[in-house]
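>>> Following is a predicted model, sequence given first.
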Amino acid sequence: MLVTRQIAKPPLLLLALIFSLFAQANNRDIEVDHKVVTEHKTLIEGQRVSYSATTGTQPVWDDEGKAIASLFYTYYQRTDIKDQSSRPLVISFNGGPGSASVWMHIAYTGPRILKIDDEGYPVQPYGIDSNPYSILDVADIVFVNPVNTGYSRVLKDAEGKLPPKDKQQEQFFGVNADIKYLAEWVNTFVSRNNRWLSPKFLIGESYGTTRVSGLALELQNSQWMYLNGVILVSPTDIGIERNGPVKAANRLPYFAATAWHHGKLDKDLQALDLEALLPQVEEFTLNRLIPALAKGGFIDAQEKAAIISQMARYSGLSEQIIAQSNLDVSTAFFWKELLRNESKTLGRLDSRYLGIDAKDVGDKPDYWAELTSWLHSFTPAINYYLREELNYKTDIKYNMFGPVHPWDRSDNKTGENLRQAMAQNPYMKVLIQSGYYDGATNYFDAKYNMWHLDPSGRVKQRLSFKGYRSGHMMYLRREDLKASNQDLREFIRAALPAKEQSARYPR
């Protein structure tokens, strides 16, 4: 005889709970607060270095103490040092806005870098290699991904919904909102990792320079955290006005560097070393081109002809093109024009990179050759590295560029904030690093920023500039990777005060 047994049905409440747990387990949601630690060894400058790598997330809280976002970070800490209190900490940001920290993380200062050739171009098979020039020998480093970059995300509310777009912008996506929440996050990170006694440095690249310039003052005034140094890599305008004749004229030294690289200058100029050529172009730009542009359509015809001739000589462009542009040649047009007769275009962020357009005619390239090249190599490298070497497993998509727009750029006073932070803190020094072939944030604009950061000139002894023969990410070129890290190393050491040296101005 067949015997059947009826199984009791679970209560509806239990079914709902089971379904909820199943849904949570299968949602693509970030873990709000956790970390994974791995141990490593490497050689830096011929010295064996032991270090830990902590990958994880740490919350962003609102004023009521509620977690509203979680930021993904990677923290490298040297483990063969007895006294951590005097060990510098470098807090690293990239830019965009909307860019992950991937670029400087696995190509510049970190202990592991992506596999590329000596000039920075992708090679297969993709992968990761040791960075023999990393600054980890002299400083610990944390790479921070702002909201919606890398694995960082806005958090859902109790009902499982994201805040409205306007609310997200108010909280995260603007010059000053970005600075405010990141300063709070840095405070928590420093406290959790017992780094209050450490000398502290901020480094930012591209829009990250706007970020760290503002953070320098915000950390001092709102978090009472004082810095030893700030490093601006390929800086933006940081709120310093460069409009009109200055904006147009400041492009010429970049044009000259790029034309020299591609062999488009007259023989006597090509025979010069780049760093012998650029000072004379800079002198012409400051003392003749800016005044000429300021005269507009009322410039004397003879003077205008002389200016056009010299601009053509320094830029590799024809006198006709410069005349037709009224002395104001846009960078986009330059990228299209310089190698037009060779059916090639120039990269925006690094003009050593070449592209091919559908048509030779036009006033700007079809795409940015350098960015496609970088995404080619960085994307597989960072996804592999985090999962396989640092053991950080997640189904969250790593956002090389995340959704952060529209970005509120109003009330950008970050340059003035940096000046004020330096004035308040006699310890603080600033280093600016730029690539000569960067057409997006050109090196001469970076110098101009430095000159006008403090018009009084009273802090100029604490400001320094370094240039490199590459582009926006100057560290991709092997020779510059070594040089730029050494410049960082020397800057960090020089920014550490002597024992018992007080932070005060002499009378």
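In hand now; what should we look at?
>>> contacts, neighbours, all on C-alpha from now
OK.
>>> where exactly do the strands run in the protein?
Counting by DSSP state E, the chain has strands at residues 34-44, 47-61, 67-78, 89-93, 112-114, 128-130, 140-144, 153-154, 200-205, 229-233, 345-346, 354-355, 429-435, 463-468.
>>> quick one: the fourth one to strand 67-78, angle?
Just to be clear, that refers to strand 89-93. 130 degrees (axes from the mean of the first three to the mean of the last three CA atoms, to 10 degrees).
>>> for the longest one, same thing?
Compare the direction of strand 47-61 with that of strand 67-78 by the same axes, to 10 degrees and you get 170 degrees.
>>> Show me what strand 47-61 is packed against.
The elements that strand 47-61 packs onto, with contact taken as 3 or more CA pairs under 8 Å, 6 or more residues apart in numbering; DSSP states H and E, are strand 34-44, strand 67-78, helix 175-192.
>>> still on that earlier bit, make TSV from the strands of the chain and add distance to A259 to it.
Compiled in TSV, those are given as follows (distance: least, CA to CA, whole Å):
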stretch	distance to A259
strand 34-44	36
strand 47-61	40
strand 67-78	39
strand 89-93	31
strand 112-114	29
strand 128-130	33
strand 140-144	35
strand 153-154	42
strand 200-205	25
strand 229-233	23
strand 345-346	11
strand 354-355	13
strand 429-435	14
strand 463-468	16
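>>> Comparison target below:
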Amino acid sequence: MPPEKETPEQKNEKSNSNEPDSSKETQFWGVERDLKAIGEFIVRFLSRHHRWLSPIFIAGESYGGFRVAKLARQLQQEFGVGLSGAILISPALEFSLLEANDYNLTTWATVLPSLAAAAAHHDRAQWAGQRGDLPAHIAAAEQFARQSLIPMLAMGEAFPEDERQAIYQQLAGLTGIPLSVVERLGGRIRIEVFARELLRDRQRIVGLYDASITAIDPFPDRMTYEGTDPTLDGLDRLFTGAINSHLRQTLGVETDLTYRLLNLETLKAWQFDFKGDWKQGFQGSVDDLRVGMTLNPYMQVSISHGIFDLVTPYFASNHLVSQMKLNSEIRSNLTLKHYPGGHMFYTWAESRQQWFAQMQAFYQNAIA
């Protein structure tokens, strides 16, 4: 049956609604149009405020870090905007590294150091070195991920059984997960399983976005975890209250529109494909960052993570940077620096102060 036509009353009701027209919004729900919208805004802002010759920096967190890496190329190549610096905070650079499965081996290795860091923080790990030496424990997990875990997973059934058991024992020691669970999972520890199993005996779970944070497991007797993430759903009310207060009281924004901290409707409908692009699979942004850095050999790049973030783990960025094959003339322009904390590591007072000092030096260096 053909769709019913809107009555004049329905059209009038929609035009008077406080909510935006979703049909106009959805055209921006995709990688390509989203980036172009940001580029268009930046160009108009620079023109309106006569700032074309000013030092220009872009910064983004999480998916915003993906945007920054893409824009490092697109702003300079398509919009003629020269950048002094690009700041990526807990970025998701290559989405293939966020999808853990039997055939993508790298993901299991890049998340391991963060699992080990969280286990040590909760004193559930067998410390690699002196007890309480977190950097040494993390370094041991990084080495183990590269030299032991990846070869075992890559060889599959062909890997010698006695060596496999030795690796399982090391993995259990680093992550604090029971050996029986590690064996059952074949050394592939999903972050959701880790969050449930690490403190199961205390009926507590750890956060995915900050595994140093714990919460009571509401269903401790069920086989699978059916509660919420304490670092996402548990903090939603705090950040929603803060941003609404900031918008209305500090910035004076007068609107009846609802601010959504996380819009799941947009997330599910987001278009990752590029028009006219024959590539298939997950979107990535590291190639764009590489091109952007070569287009402008003076642009400084900073990538920072929290070591307890399991969603966008710091070691994934370390791994990607090591694969970028940057020319020696520009390699020093890229800085990797990670801090105690989770996805929003700056909520930790000490990490915020250290990051603030790092950013001060970063800006000064970029405009020198």
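Happy to help now that I have it. Computed from a prediction, not measured in an experiment: that's the story for all the values here.
>>> what's the TM-score here?
After superposition, the two chains reach a TM-score of 0.86 (TM-score structural alignment, normalised by the length of the second structure), with 343 aligned residues with a CA RMSD of 2.4 Å.
>>> quick revisit: comparing the helices and strands packed on strand 47-61 of the first structure, which comes out most buried?
Among those, strand 67-78 has the highest mean neighbour count (mean count of other CA atoms under 10 Å), at a mean of 23.
>>> What angle do helix 175-192 and that one make with each other?
Going by the same axes, to 10 degrees, strand 67-78 of the first structure makes 50 degrees with helix 175-192.
>>> so where is strand 67-78 of the first structure in the second structure?
Per TM-score structural alignment, strand 67-78 of the first structure has no counterpart in the second structure.
>>> got it, and stretch 472-482 of the first structure?
Against the second structure, stretch 472-482 of the first structure falls on residues 343-353 (TM-score structural alignment).
>>> Distance across the matching stretch, terminal residue to terminal residue?
16 Å (CA to CA, to the nearest Å).
>>> Mind listing what's buried along that stretch?
Neighbour-count burial for stretch 343-353 of the second structure flags H343, M344, F345, Y346, S351, R352 (criterion: 16 or more other CA atoms under 10 Å).
>>> And the residue lying closest to the third one once chain neighbours are set aside, how far from V111 of the second structure?
Just to be clear, that refers to F345 of the second structure. Computed as CA to CA, 6 or more residues apart in numbering, the closest residue to F345 of the second structure that is not its neighbour in sequence is G306, at 5.0 Å. Separation of G306 of the second structure from V111 of the second structure (CA to CA): 12 Å.
>>> shared neighbours of those two, anything?
P313, Y314 (CA atoms under 8 Å, 6 or more residues apart in numbering).
>>> more neighbours, these two?
The neighbour comparison of G306 of the second structure against V111 (other CA atoms under 10 Å) goes to V111, with 29 against 26.
>>> Let me see the contact set for that one.
With CA under 8 Å, 6+ apart, V111 of the second structure has these contacts: L310, P313, Y314, F315, A316.
>>> I367 of the second structure: which of the residues you listed is nearest?
Minimum distance to I367 of the second structure across the contacts of V111 of the second structure is 27.0 Å, recorded for Y314 (CA to CA).
>>> Just give me the neighbour total for the closest one.
29.
>>> Now do the contacts for the aligned residue in the first structure for it.
Y314 of the second structure maps onto Y443 in the first structure, with residues paired by TM-score structural alignment. Counting by CA under 8 Å, 6+ apart, Y443 of the first structure touches S234, Y254, S434, G435, Y436, G467.
>>> that older thread, out of the strands of the first structure, which is the most enclosed?
Among those, ranked by average contacts under mean count of other CA under 10 Å, first place goes to strand 345-346 (a mean of 29).
>>> That one aligns to what range in the second structure?
Under TM-score structural alignment, the match for strand 345-346 of the first structure is residues 205-206.
>>> what does stretch 48-56 of the first structure give?
Against the second structure, stretch 48-56 of the first structure falls on no residues (TM-score structural alignment).
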